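> got a predicted structure plus its sequence, pasted below:
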Amino acid sequence: MSRLRFGRHHDDGYRLVSNDDSGFSDAQFEEPPIKIPWKAISLAVFLFVVGTILLIAGSLIVTGHIDTKYSDRLWPMIVLGGIMFLPGAYHIRIAYYAYKEYPGFSFNDIPELD
């Protein structure tokens, strides 16, 4: 049970003061609306697509389906494709799971580009 009393206020008026004021309001416990980071997701899609293309092209050179005169481009394509593919696939996965509302995944896990 809370106790109420009349207390002095800075404007020389009186107001009703509660002794059990915890300093919390109901508004601070409401979740803000979900903001989807479209720029970051589009960058992730770009990295995923270009990385996949580079990895496939590098793999085709290794297997001999593309002429071996391009073999000097083999390792840079595979390394650059891997560097682009991994973060793109990771962030697309987070965005997909956040869209499907899987527990533990949120659009807040994807960094925003400002």
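Structure received.
> C-alpha from now on. contacts and neighbour counts both.
Will do.
> which parts of this structure are helices?
For the chain, the helices defined by DSSP state H occupy 38-63, 74-99.
> show me which residues of the last one are buried.
Of the residues in helix 74-99, those with enough neighbours to count as buried (16 or more other Cα atoms under 10 Å) are 74, 77-78, 81-82, 84-85, 87-89, 91-92, 94-95, 97-98.
> second structure for comparison follows:
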Amino acid sequence: MMPSRTNLATGIPSSKVKSSRLSSTDDGYIDLQFKKGPPKIPCKAIALATVLFLIGSFLIIRGSLLLAGYISKGIFSYEGADWAVPVLIIGILVFLPGFYHLRIACYAPKG
């Protein structure tokens, strides 16, 4: 007489476990394993885009005020009309990538 086998995970004797044969059309895959989970939100990239957008906006406003002459001397003594164009250029270079990525992040939930 053979000793009865038990399922080690549950401790149930194998004589009490119900089993059935798989159909011949079943290939062992289930639909659930092919479903994709919800996409992760890239919080760091969105935060960086927001920071670039805000810094670029600040520099563009500051550069245009320097160029127009509303700000003659700021906190630093070297600010004036001769610094207006470089501040504007740097502001535009920082603003554009921030605006672009922030726009993509806003349109992403819409599809």
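Yep, that arrived. Here the structure is a predicted model, which is why all the values come from computation and not from measurement.
> coming back round to it: so which of the helices of the first structure is nearest Leu16 of the first structure?
Proximity to Leu16 of the first structure (Cα to Cα) singles out helix 74-99 among these, at 45.8 Å.
> and the angle from the closest one to helix 38-63?
140 degrees (axes from the mean of the first three to the mean of the last three Cα atoms, to 10 degrees).
> which elements pack onto helix 74-99 of the first structure?
Applying 3 or more Cα pairs under 8 Å, 6 or more residues apart in numbering; DSSP states H and E, one finds that helix 74-99 of the first structure contacts helix 38-63.
> do you know how far Gly98 of the second structure is from Lys40 of the second structure?
Separation of Gly98 of the second structure from Lys40 of the second structure (Cα to Cα, to the nearest Å): 20 Å.
> and Leu66 of the second structure, by the same measure?
42 Å.
> go on, Asp82 of the second structure?
Applying Cα to Cα to Asp82 of the second structure and Lys40 of the second structure gives a distance of 46 Å.
> ditto for Thr25 of the second structure
For Thr25 of the second structure, the distance to Lys40 of the second structure (Cα to Cα) stands at 36 Å.
> again, but for Gly56 of the second structure
Gly56 of the second structure is 27 Å from Lys40 of the second structure, by Cα to Cα.
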